[in-house]
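Student: Structure for this input, please:
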Amino acid sequence: MFSRFQHLKENLLNAVNIRLLILSSLFIALGALMIYRVFDLQIVKGENYLNDFRLKTTKTRTLASTRGNIYDRNGNYLAYNELAYNVTIEDVYESGKTKNANLNDTIYRLIQMIEKNGDSVVNDFNIILDNDGNYAFTVEDRQLMRFLADIYGYTTIDEMMEKGYKHATKTAAEVVDDLCKTDRFGIGTYADPDDSKSFVPGMGYTKEEILKLLTIRYALSTNSFQKYIATTVAYNVSEETVAVVMENTGELDGVDVAEDTVRKYVDSVYFSQIIGYTGKVSQEELNVLQEQNSKYDLNDTVGKSGIEYSMEAQLQGTKGSEDVVVDNMGKVIETSNRLEPIAGNDLFLTIDKDLQETIYDILESKLASILLTKIRNIKEYKPGENSSSSDILIPIDDVYFALLNNNIIDMNNFSGKGAGENEKAVYESFLVKKEVVMNTLRQELTETKTPYENLSLEYQVYESFITSMLNSNSVIMESEIDKSDSTYKAWVTDEVISLNEYLNYVISKNWVDVTKLDLGSQYSNSDEIYAQLLEYIFKNIDNNSGFNKKIYKYMIRNNDISGRQICSILLEQKLVEVGEEELERFNSGHLSPYDFMLNRIGNLDITPAQLALDPHSASSVVTDVNTGEVLALVSYPGYDNNRMANGVDADYFSSLLNDLSTPMINYATYQKTAPGSTFKMVTATAGLMEGVINTSSTIVCTGTFDKIDPPPHCWIWPRGSHGALTVSGGIRNSCNSFFYEVGYRLGTLGDRYVPDIGLQKLTQYADLYGLTETSGVEIEESQPQVSDEDAVRSAIGQGTNNYTTVGLARYVTTVANSGTCYNLTLLDKLTDHNKNTLEDYSAEVRNTIDMDASYWDSIHSGMRAVVEAKSYYSGLGVNVAGKTGTAQESKSRPNHALFVCYAPYENPEIAIATRVANGYTSDYAAQIAKDVIQYYYDLVDEEDITGTAEALTGGSINTD
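Tutor: All right, here's what the predicted structure looks like:
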């Protein structure tokens, strides 16, 4: 029995072992097959399958070249490139519902990392936050239309105006809101996470954060068709930022640090108006550049103004290229066929760096000196019955207020945690005053209804601000107003009705855009509209910095804020540094606020540009009279173009836009004023060449020219007259009557005076001096304007004559060299980066004036006599010839001061044209030119003419 069981057991085990062997063999075979298949798929054919899956594409990527350097005539750097590290991002995010949230989160975290280390992100978007914390455009007119067309996807402005006019009228806030929506960049959060329709644009971010996110998202969107090109988030970041970004690249998809160069400007404030700056190309700029070079694209950095703009093609260089293989997400897999870029050419200017900087400092110190001459310890200047523009004085209260008005003192700091004792006291007084003002205005607009003419000046200012605000915000639609309407005139011109009556009237005439008001129904009655209009007014002026400044102005005038408090706030905000002795005298009351402020201006602790009072701007141009080269072209004030290049510093750009001294205007090439008596050499040339006078002709000045009506007067009238003068004497005495007569004779046909004939002849000779065209300098310049009315007055530089300082510089250069009129140039030579000369520039001769030598002698001797009559030119060490000019633009503001000259008189080498806008008298401009000549000929130490200021003497009598 046991034997049978044992045998059965053995048979069963043998059967199981055979099956296990078979199964094991089968599994081993299958496993081997699978391993082979995996090996075949992943190793043998893996790359092919991966390539097929990724849908690889080969594209060509351009490599930016290094921009050429800019030097002065002596080889000193003015602009160069510096190695830097930039933070970049590529759009590697898959499309889908979560793309915006993921990309925004990455960018937001990246911004925090960058700013934590003290670096700044790019903010070259055309929208900024204004002083009141509201969104505002930084461009206007056609540039704004181009920006809006790009935002809303229109190829041209015309297409936007035809198909989407509503987009052309969008406000900055509306543009931001549109871009934040889910169909664009999805910047915001859901009020209800479970409701897909509850997204609130911008929610969860500050306005500053929204703008930073928008700037980067918008830049990324312009590259949406070529995602493999990185977008720069921050330029020239610190090593700390590089380290933290590289440490976190695993969590920041698409983020990288790239080695690059950034543009640097030497002593930028002195040269910003000439050199300009670079920035990312706009669509409109790109369209123009691509006509010249098809290789430009939207990622390029190009010259935006000045020489950087005009010499873009020479400075840009030649791009390199490389082939990049990208997957279907736009991510770069490999690169090949790299062609290195070629650096741009180097440019040498005719400018002398040291001369340029010294003249700038001279202008600043002389402007400060004029201010010191005119500032008085008074509350308000009230002109007398016979006062002239040269008599205008500057009350010290205007100086105190200027520090607030031009944002030198930060009013936002008054209510901050770190506010000083005086800041807190002033702010508390302001809150009390503001409540009174708001209550009084509300009462005026609802109950009192005082006619405008019967209001105090203070409340006239407040109500004028309100109407201006309503007009600028298009609440009152100016295009709808009938300006011949009697009620409109009663408010604007006659000032005999109240603001209440005016506003109710514009409502009744449907001149109010009710869509801007918070109305419950479009069918609201006039009372409801007026009530909402009042709410709109008070809401918008409540935190309006412009309106608050009006309140501060009258608080200073009414002694609610003292001069001592203003001076103390300068110290609390660390805006000025004062020596211990002076500080002790001020704190102890032994130094008055008036004297304290004069010391700040005299030491240039507070500059004329910061005050932005008259005068605060000036320009001066120095030329080589024998070559037409510009040795200095100075505009005061300047700005730091380093903060405009390599990604605009938005806060700084905003401060420039709001700066009342308008530092971004090149006063040497843009500002035009009447030339005043500097024009008289043109009239002398016309009179001599046309034969209406000769060198010995005499014209008698009686003080009044009575051949036309109303009769104009000579500047010396009613104190006296000049008597009989030749042309040389006419120039020497700047006799208006002499040149009135010449202008009259030029326009006389037979025995009949025809003004147009006189104007034609004056224009003909103005043209010979280059005054009908721009001067030739290679930067932006205003077109000149030769007078087209009143030949008699035009003969002394009045009428509608208007010229730039650089235009007058070409004119006096032509006088100095006796008739060679150049197209002035700023360019010396162009070299490659190995300093091999590629092009030698020189000023072209525009025309020559072929005039008898005796005529030139009469003009030159008259100009020499002008300078000889000025005591401060005596003993100078070099003889100078020149001509003063004073131009009145407004009776309520000082006249413009001009002076043109050349030196040496015997053998001219340089010519100078100087203008001080609202500079009172040409005597001050002549003193500036004297200092320039002293420096140029090394007749004085530089520190003796720059660095400090003191009250000037002379210049109170018009001698033009």
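
Student: Going by C-alpha atoms from here, please, whenever you check contacts or count neighbours.
Tutor: Will do.

Student: At the geometric centre of this structure, which residue do we find?
Tutor: M664 (3.3 Å; C-alpha atoms, centre = their mean).

Student: and the closest residue to I476 other than its chain neighbours, how many neighbours?
Tutor: Nearest residue to I476, sequence neighbours excluded (C-alpha to C-alpha, 6 or more residues apart in numbering): V512, at 4.6 Å. For V512, the count of nearby residues is 26 (other C-alpha atoms under 10 Å).

Student: Surely V512 touches S479?
Tutor: No: here V512 does not reach S479: they are 10.7 Å apart, not a contact under C-alpha atoms under 8 Å.

Student: related to what we said a few turns ago, how about the residue nearest to I476, what does it touch?
Tutor: For V512, the contacting residues are 475-477, 506, by C-alpha atoms under 8 Å, 6 or more residues apart in numbering.

Student: before we move on, the earlier item: my read is that the residue nearest to the centre of the chain contacts Q273, right?
Tutor: Yes: between M664 and Q273 there is a contact at 7.3 Å, judged by C-alpha under 8 Å.

Student: Quick check: neighbours shared by these two?
Tutor: G638.

Student: So what's the gap between stretch 72-85 and the chain middle?
Tutor: Distance of stretch 72-85 from its chain centroid, counting by C-alpha atoms, centre = their mean, to the nearest Å, is 23 Å.

Student: got the contact list for that stretch?
Tutor: Against stretch 72-85 from outside (C-alpha under 8 Å, 6+ apart): 66-71, 235-238, 242, 257-267, 271, 275, 348-353, 828.

Student: How about stretch 289-302?
Tutor: Residues contacting stretch 289-302 (C-alpha under 8 Å, 6+ apart): 64, 222, 278-283, 286, 308-309, 312, 316, 319.

Student: Next, the distance between the ends of it.
Tutor: 10 Å (C-alpha to C-alpha, to the nearest Å).

Student: how about that stretch: buried residues?
Tutor: Using 16 or more other C-alpha atoms under 10 Å as the test for burial, stretch 289-302 gives 289, 296-297, 299-302.

Student: one more to line up against the first:
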Amino acid sequence: MKEVFEYIVSLLKSRIFPMILVFIIMISILVHRLFVLQIVNGDSYVEDLSSSIKKDMSVVAARGRIYDRNGVLLAYNDLSYAVKISDSGRYSDNAVKNKTINNSIDKTLTIIETNGDTYSNDLPIIYNNGQFSYNVEGTSLLRFLRDSYGTESIAALSDEQKATSAENMFKYLCEVYSINYEEFGIEHSLMMVNLRRYMAANSYNRYLTFIIANEVSDKTVAAILENSDELVGVTVEEQYIRRYVDSVYCSQILGYTGTVSNAELEELGDGYESNDIVGKSGIEKSMESELSGSKGEKSVYVDTVGRITEVLDEEDPQAGHDVYLTIDINLQKSIYHAIEDEITSIFMQYFTPGNNKITYNGSGDVDTIYITAQEVYFALIDNNLVSLKQIQEQNTANEAEIYSQFETKKSETLSWLKDELTSGDTAYGKLSEEQKLYIWYIYDLLRSENIFSLANVDTSDSVYYDWIYGDSTSLSQLLTYGISKNWINMSSLTSEKYTSLQESYDALVDYVISALDSDTAFFKKMYKYMINAGSISGRQVCMLLYEQGVLDINADDSKYQALVSGSMGAYEFMSYIVSNKIITVGQLALKPCSGSAVVTNPNNGDILALVSYPSYDNNKLSGTVDAKYYNSLVSDNASPLLNRATQSFIAPGSTYKPCTIIAGIDTGIISSSTTFNCSGVFDKVTPSPRCWQKWGHGSETPVTAIRDSCNVYMYNVGYNLACSKNGSYNSTYGTNVLKKYSDMLGLSTKSGIEIEEGTPGASSQNAIASAIGQGNHRYSTLNLARYVTTLATSGTCYNLTLIDKITDYDGNVLRDNSAEVNNKVELSSDIWNTVHTGMNLAAGTYSAFSSLKMSIAAKTGTAQEKTTDPDHATLITYAPYENPEYCMAVRIQNGYASGNAVTLGADIYKMLFNISD
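Tutor: Reported below is the predicted structural model:
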């Protein structure tokens, strides 16, 4: 025992005892920790591991390609890096979560911007020129409001919620997600709101990723990876980007892709997730089920910030099918350039250095509508070719001088407006043209912001009625009266409660003046009158094109120096710029600036070309939306996002006359030999409409009436159709008969193509005017193309198609597509011969067609919309006359005369039949 005691004492005194003691303590701690991990908390960690770390993920399939009819590639996939984010962090509370995620997004956006990349934002709220607005409307907007407010349905939204302005909705969402938009800036905050709403909608799936930016550079990838510890939930992944070849020529057909919206998820159903890329418009949207392919799956382990650490199992995705279109891309491109050339030629014909916009003939009717130099100078500002923001920065002496003039004008204008609103009380009809524009702008501003709430207005009220239709009410009268009638929504201006009408009105005036003080759209109104008054010269505005980098000084130094020195005037300079398409008519967005053409194959209903001018680059809208570019498209006065061929509707003019003749003969009102005398006036009604040939055509038959486009003959047919029921004139009966034949011929019904098209409409008023293609007819160029195809085939009305065939990714044909015949118009050969002969004779009256040395059928149309705007020029035609191979409809909006449409049509025939000049 003594020996044991001595051994223990010696051990305690030895040098290794402390080491032994340390080992014992460490082993005890380790054993205790293992016990806690495996025994006490084992079940919890096993559950966390299986539910939070091991994840099943979908693998996106390669999207199918799109080709033209000849196998020319139009849309394909390109591999690139994408920056994504997921709600994958762990947070102690919601405040920490909001701060962490918002900071991660902000830092990521800064990295992206610093390296020259762009990020995508499909939030339905946009911020442009200092103003918030929605970029969706109707049901789409209501769905967004429903999701934002978290109501069960659209019907559950209150009237106040439905009327929420874009700015107030943005601020509301910022509050929901604790986003300090003053700290982060508007643009970053808009992106934060967009990502946070996606995350919130998918909170049940924390590791679902959402795209911040596609196609980022290697520098951005490196920066993201270097800062990954700070960027919680942010990852970089390889992803396919949609590319479009020759995009501007067929973007209206192809459309573009983007992240699926909540509304689209509801429509697409199972198989789609919130981060999927889907077709947003055009063929990309309509053929989504063919192009999208089938997703793969993989099981992975991820770490606490969402990065994949191990792939356990993987099933490959199946690529989407390829779609071949019926269009010929080379024809499409050639027609696009031909439209631009023809509009440029028209533009230059009417471009004048003078200030007179309109001249009148001896009868007081409009004779000529010119495009004035002042209009063109202002168009450079109005359509954002030159930047008001850059003028404000005053980087050049010219900009400083212009801005100084503007500041003076602005001060004078706002001062006058405040005086007018507080004490002027001038009746609207007694204001000058410029003053009327400013006053009406204020009314429009209050109405668009729902401050002047039309929902609350009694439209029969005498004060409101006079404001809209009369000229004796002043804006101050309208607004003070509106406050007393609760037409003014003061709660949208301020939370303060005013005890008197005067206090409320003063607050409203202060709001108006404050809003105008930073309203870029209002500034443009002032610039217009500054240019008109000469306080800003055309030369100064033209120099801005070089100073702001719109035009390259080095590429055209001689013209710049000539402009600076004054040896070349502003009118001469703009003539050179426009005629050489350095700046296009589409960019200026004056009238004319747009056109469209559709070419079909009458033997099978294929669409060979469907062209809308001006267009846009859909590469900048697919994947990562170039927000600046998109906003420029939305605000572009030429509306390049609008497909002029399928969604722009105007009266058909005289192209409708073959339909009138068909209706007249088939109903027995006339025969193919019936004559009417055209004296230049149709005197069966008062006021008596006139023929375009003021001295008349004399005796006309249906054939010669089509050839000569005789209005009086068609007036007689329209009048008699309206009288046929009981002998008395009934306009509605007449328009119903005309509509029946418009529908039969495929003119006033949808064409059935695979992309978005609007709904046409046959005229429902004034049977006499409707018979010559006026009234309230509304047809697209596509409707006219279907109509002329039915005429050319003597009654075969196709549901036109853009799809040639579908193949798998290896080129094996899965489905050959062909246009369906919607209906057959059964008419006598006498009727068809009458129409065909008339159209053949009509084509022969145009030298542009005669020079082609081939037999053509055609009918032109000139439709007037406003007497102060140029008429629309329209053409329907087919060739060869004896055995039609091609049918065509052409429209130049505000193209002045139908002969201009014929010139364009002749150029297209040269392409189709390889005819050289």
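
Student: What does the TM-score come to for these two?
Tutor: Overlay of the two chains. TM-score (TM-score structural alignment, normalised by the length of the second structure): 0.93; 907 aligned residues with a C-alpha RMSD of 2.9 Å.

Student: returning to that earlier point: need the max-distance pair from the contacts of stretch 289-302 of the first structure.
Tutor: Largest separation among the contacts of stretch 289-302 of the first structure by C-alpha to C-alpha: T222 and E308, giving 24.2 Å.

Student: Between those two, tell me which one has more neighbours.
Tutor: Set T222 of the first structure next to E308 and count neighbours by other C-alpha under 10 Å: E308 wins out with 24 against 15.

Student: Can you verify that one is assigned to a helix?
Tutor: Yes: membership of E308 of the first structure in a helix is supported by DSSP: H, G, I helix; E, B strand; the rest coil.

Student: That one corresponds to which position in the second structure?
Tutor: Aligning on TM-score structural alignment places E308 of the first structure opposite E284 in the second structure.

Student: my guess is that match meets Y256, correct?
Tutor: Yes: E284 of the second structure is within contact range of Y256, at 6.1 Å (criterion: C-alpha under 8 Å).

Student: between these two, what contacts are shared?
Tutor: In contact with both E284 of the second structure and Y256: no residue, using C-alpha under 8 Å, 6+ apart.

Student: Distance-wise, check the aligned partner of Q477 of the second structure in the first structure relative to G186 of the first structure.
Tutor: Using TM-score structural alignment, the partner of Q477 of the second structure in the first structure is E501. Counting by C-alpha to C-alpha, the gap from E501 of the first structure to G186 of the first structure is 46 Å.

Student: Neighbour count for these two, which is higher?
Tutor: G186 (22 against 16).

Student: Nearest spatial neighbour of that one, chain-adjacent residues omitted?
Tutor: C180 is the one closest to G186 of the first structure (C-alpha to C-alpha, 6+ apart), at 5.1 Å.

Student: Just give the number of residues close to the one you found.
Tutor: 23.

Student: Kindly report the same for E264 of the second structure.
Tutor: Going by other C-alpha under 10 Å, the residues that sit close to E264 of the second structure add up to 16.

Student: Then K725 of the second structure?
Tutor: 12.

Student: For it, which three-state class applies?
Tutor: Following three-state DSSP, K725 of the second structure is assigned to coil.

Student: Then C901 of the first structure?
Tutor: Classification of C901 of the first structure using three-state DSSP returns strand.

Student: now for it: what does it line up with in the second structure?
Tutor: By TM-score structural alignment, C901 of the first structure lines up with T877.

Student: Please report how far that match lies from Y403 of the second structure.
Tutor: Counting by C-alpha to C-alpha - T877 of the second structure and Y403 of the second structure are separated by 52 Å.

Student: quick one, which of those two is more surrounded?
Tutor: More crowded of T877 of the second structure and Y403, by other C-alpha under 10 Å: T877, with 31 against 19.

Student: so the more buried one touches G861, yeah?
Tutor: No: using C-alpha under 8 Å, T877 of the second structure is not in contact with G861, being 11.4 Å away.

Student: where do the contact lists of the two overlap?
Tutor: Common neighbours of T877 of the second structure and G861 (C-alpha under 8 Å, 6+ apart) do not exist.

Student: what's near enough to touch V121 of the first structure?
Tutor: Here V121 of the first structure is in contact with 111, 114-115, 212, 233-235, 647 (C-alpha under 8 Å, 6+ apart).

Student: you'd agree N510 of the first structure is in a strand?
Tutor: No: with three-state DSSP as the criterion, N510 of the first structure is located in coil rather than a strand.

Student: Map it onto the second structure.
Tutor: That one, N510 of the first structure, aligns with N486 by TM-score structural alignment.

Student: Quick one: distance of stretch 616-629 of the first structure to the chain centre.
Tutor: Worked out by C-alpha atoms, centre = their mean, stretch 616-629 of the first structure lies 22 Å from the chain centre.

Student: equivalent range in the second structure for it?
Tutor: Under TM-score structural alignment, stretch 616-629 of the first structure corresponds to residues 593-606 of the second structure.

Student: between the contacts of V512 of the first structure, which has the most around it?
Tutor: I476 (23 neighbours).
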